[in-house]
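> sequence plus the predicted model coming up.
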Amino acid sequence: MELQYIVIISVLIMTILSLLKVNVLLAIVISAMTAGFMAGLSFGDLVGVFTESMAGGANTALSYVLLGGFAIAIAFTGITKGFVQFLRRAIKGRRGVILGVIVIIASLSQNVIPVHIAFIPILIPPLIALFDRIQLDRRAVATALTFGLKAPYIMVPLGFGLIFQGIIRDNMSENGIDIALSDVTLAMLAPGLGMALGLIIALTITYRKKRDYSQIEPESEPSSIEEVDDSPFVFERKHLMTIIAIIAALAVQIITEEMVLGALTGLILMFLLVAVPYRQIEDVMSRGISMMGMIAFIMLTASGFAGVLEETGSVEALVNASSGLLEGNQLFIAFILLLVGLVITMGIGTSFGTIPILAVLYVPIATAAGFSPMAIAVLIGTAGALGDAGSPASDSTLGPTAGLNVDGKHNHIWDTCVPTFLHFNIPIFIFGLFTSVML
């Protein structure tokens, strides 16, 4: 079989299995094995490449496990009860206000307070009862969360946005095109605006109607989530210590740009400052692993899948094969490049990790076609961004599902991935396509 078809077939297999509600982790492993066998790798070599490549996602996986423990420790102190009670009083059941607040909080988690998805298991489960009481469609909540997790790092050069846009700039430079970070920021405004349009459509049209979750049967066992406590919140010493731990964790993460060190700092301080009793360490970590462990393992297997695709050479072969079609006007060339990028990033499920792969292949092709540096930045950034919304293996979809599926009534594929793909990837693709031609 020609190599360029391997990545297409394997990604299709993963997508189809996921749509058929096969466990995402199993779907990724099966797809990776299929790609390796189609490329002629022996079983031993395939397993070796897969497991070695998983190490590339170890930092992210460990970060999520530690963030899970940190989130459980924060919730254990009861400080989130005060915040949730305040939030419930402030929004007073108004669906538009609820979704707006969720968008703002999720956006802050990427740039101003870069905790990424760690806030979701703290904030969302206690609000599920409120969502159900006003019959709020959780697909709207998932869309709002994914927008906040993704749009800020695409458009704003702060926090994760600084890292993402810096990766685009650095990889373009390594491949022969010098571009200022400010130009990358300007270039990425277009796909970000496409996301904003998709969000508006999702919240005001697609998922505007009420949805009665009392009529929906759970697809999985409900998580062990405590009932909402409506007793008056009293600020205590442990809550002050919790705030200190949170600030310290954020400071370490910002200074070191390492989520692992930030989460570890927060966890250690929670116990040293006795915000959480030492004897509760085992329980806190067990619950943290239970909450975030599946996401961590999925990210590990996604790294293994990416490694197998790279080992087979199928990604490069797909782009090279597509380059034979790249004759004619720039609009058609940009369309093919973004379509190839969509296939690759949907399979790997990470915006940050696919930029180096795409830059090596996109820069020479786009340069030969006469695209400007800013247009090439749009192509690379847009193709990378397509991996986060809609992909079963993306933390931007796994995080919202983890918070919304505590009662087993929110399906990862049909209630998170499909809505976010339709409302974000399609407008991102269109806005990125036409912007790359106009710049």
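Structure's in. What do you need?
> from here on, just use CA atoms for contacts and neighbour counts.
Noted.
> longest single helix anywhere in the protein?
Looking across the chain with DSSP state H, the single longest helix is helix 281-312.
> please compare the first structure with the one that follows:
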Amino acid sequence: MDWSMLGNPVLLSVVMLLALSALRLNVVFSLILASVFGGVIAGLGTGGAVKAFYGGLGGGAGIAMNYAMLGAFSIAISRSGVTELIAQKLFACIGRQVTQKQIFCFKYSLIAILTLIAISSQNLIPVHIAFIPVLIPPLLPVFERIRLDRRMVACILTFGLITPYMVLPVGFGKIYINEVVLGSIRKSGMDVLNSQAPGAMLIPAAGMLTGLLIAIFFSYRKPRDYSKSATDRELREVEPKKISLFNVGVGVVAIAVALAGQFLMDSLIVASVLAVLVFVCAGVIRIRDTQDVFTQGVYLMGGIGLVMIAASGFAEVMRATGGVDEMVKVVGGFAGDYKGVAVFLMLFIGLVITM
């Protein structure tokens, strides 16, 4: 074993990053401190590390802008009442159908519906996490009645929020696959096509699917009861919001415009702006309110965008240290002609660097 790897600036920097994150320090602060730490260890000095960090910030700016614009679109959709309508219809359907004999079928139908809604929140109706506070609280009484384990619901939401990123190059998946994954590969000098990524990502997506199935049919399959005091608090009914079908119709048109814009113009930013303009032209959102829509969109997704910008600066410092090349050479020498070992070690290094 090459013990010199223990002094690798990339490895030490990532360890520091993980330690700071585990201590609950803000992730952007952690990225900045860890990148400077790695640069100093590699001999760049504080000034060199900071300069490299600044040089890499531009690489994440486009991604951050995509997140901000999709966040604005998410806020516009939520104002149209589309997500509230879905929640109300689902809740009304549940109230009519639940009986003792139908509980088994209904439970797994509800699981399937929640999974599809979570998946759609990343592409078809790109509201990201904004649908959770709208949809889940009204369903808490239903979860209680069918004794559904809420940990299973958490797994379903996690699967739906993350897996579409991997295999569907639409909405937030377009940012991740085309901008983050393929953008980084091309920056390293490898020529790849957009169509290659989804197929390659089927393997980790299959792992996510396996985990979801284990959670649904094994880990959290058994009925679970919660304390009466907690459920009484959570199950208080909220006054249903009055929904305009016209606004919902405008929301559906805006969603179609956003999807078409992504495919025809290959620009998530332009597609999001056009979708918001649909709301403005229909009078659902006033022109002067677009400032508020954008501000709330930045509040919703801007944090993620800033993390991506800081991560881009961190990556540039790690590249400048030369530590990544050193790790790759060590792996190449250690693995020799054993392809399986080489693949495993590359995945391990990739995991360390990606953290």
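In hand now; what should we look at? Note that the coordinates shown come from a computational prediction; the quantities given were computed from them, not determined experimentally.
> TM-score for this pair?
The TM-score (TM-score structural alignment, normalised by the length of the second structure) is 0.76; 326 aligned residues with a Cα RMSD of 3.7 Å.
> thinking again about what came up before, tell me, the longest helix of the first structure lands on which residues of the second structure?
Counting by TM-score structural alignment, helix 281-312 of the first structure falls onto residues 290-321 of the second structure.
> mind reading off the mean deviation between the matching stretch and the first structure?
Once superposed with the first structure, the aligned residues differ from stretch 290-321 of the second structure by a mean of 1.6 Å; criterion: mean Cα distance after the TM-score superposition for the first structure.
> in that stretch, what's buried?
By neighbour count on 16 or more other Cα atoms under 10 Å, the buried set for stretch 290-321 of the second structure is 290, 293-298, 300-321.
> chain center to that stretch, what's the gap?
13 Å (Cα atoms, centre = their mean, to the nearest Å).
> show me what the longest helix of the first structure is packed up against.
With contacts taken as 3 or more Cα pairs under 8 Å, 6 or more residues apart in numbering; DSSP states H and E, helix 281-312 of the first structure sits against helix 24-38, helix 43-54, helix 58-77, helix 330-348, helix 395-404.
> the following helix or strand past the last one corresponds to what range in the second structure?
Following the chain from helix 395-404 of the first structure toward its C-terminal end, the next helix or strand by DSSP states H and E is helix 418-420. Against the second structure, there is no aligned range for helix 418-420 of the first structure (TM-score structural alignment).
> now do stretch 55-67 of the first structure: everything it contacts.
Residues outside stretch 55-67 of the first structure that contact it (Cα atoms under 8 Å, 6 or more residues apart in numbering): 118, 259-260, 263-264, 267, 288-289, 292-293, 295-297, 299-300, 302-304.
> then stretch 28-47 of the first structure?
By Cα under 8 Å, 6+ apart, the list of residues contacting stretch 28-47 of the first structure reads 1, 3, 6-7, 9-11, 13-14, 50, 301-302, 304-305, 308-309, 312, 393.
> hmm, 6 Å instead?
6, 10, 14, 305, 312 (Cα atoms under 6 Å, 6 or more residues apart in numbering).
> and for stretch 273-291 of the first structure?
Counting by Cα under 6 Å, 6+ apart, residues outside stretch 273-291 of the first structure touching it are 65, 68, 69, 72, 73, 238, 241, 242, 270, 271.
> what's the closest of the residues you listed to residue 362 of the first structure?
residue 65 (34.6 Å; Cα to Cα).
> so what's the residue mapped onto the closest one from the second structure closest to, chain neighbours aside?
By TM-score structural alignment, residue 65 of the first structure lines up with residue 68 in the second structure. In space, and not counting its chain neighbours, residue 68 of the second structure is closest to residue 298: 4.9 Å by Cα to Cα, 6 or more residues apart in numbering.
> distance of that neighbour from residue 66 of the second structure?
Separation of residue 298 of the second structure from residue 66 of the second structure (Cα to Cα, to the nearest Å): 10 Å.
> do residue 81 of the second structure as well
23 Å.
> hmm, which two among the contacts of stretch 28-47 of the first structure are most spread apart?
Farthest pair in the contacts of stretch 28-47 of the first structure (Cα to Cα) is 14 and 312. Separation: 17.2 Å.
> and for whichever helix or strand comes after the longest helix of the first structure, what's in contact with it?
Sequence order places helix 314-323 as the next helix or strand after helix 281-312 of the first structure, per DSSP H and E. Around helix 314-323 of the first structure, the neighbours that count as contacts under Cα under 6 Å, 6+ apart are 3, 4, 6, 7.
> helix, strand, or coil at residue 222 of the second structure?
coil (DSSP: H, G, I helix; E, B strand; the rest coil).
> quick check: closest non-adjacent residue to it.
Residue 222 of the second structure's closest residue in space is residue 149 (Cα to Cα, 6+ apart), at 7.4 Å.
> that neighbour: neighbour count?
19 (other Cα atoms under 10 Å).
> I'd assumed residue 224 was in contact with it.
Yes. Using Cα atoms under 6 Å, residue 149 of the second structure makes contact with residue 224 at a distance of 5.2 Å.
> most centrally placed residue in the first structure?
residue 396 (2.2 Å; Cα atoms, centre = their mean).
> residue in the second structure matching it?
Aligned partner of residue 396 of the first structure by TM-score structural alignment: none.
> residue 396 of the first structure contacts residue 146, correct?
Yes. Counting by Cα under 6 Å, residue 396 of the first structure touches residue 146, with 5.5 Å between them.
> can you tell me how far residue 14 of the second structure is from residue 37 of the second structure?
10 Å.
> before we move on, the earlier item: now tabulate the contacts of stretch 28-47 of the first structure in JSON lines and tack on distance to residue 197 of the first structure.
Below are those laid out as JSON lines (distance: Cα to Cα, whole Å):
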{"residue": "6", "distance to residue 197 of the first structure": "34"}
{"residue": "10", "distance to residue 197 of the first structure": "31"}
{"residue": "14", "distance to residue 197 of the first structure": "28"}
{"residue": "305", "distance to residue 197 of the first structure": "32"}
{"residue": "312", "distance to residue 197 of the first structure": "38"}
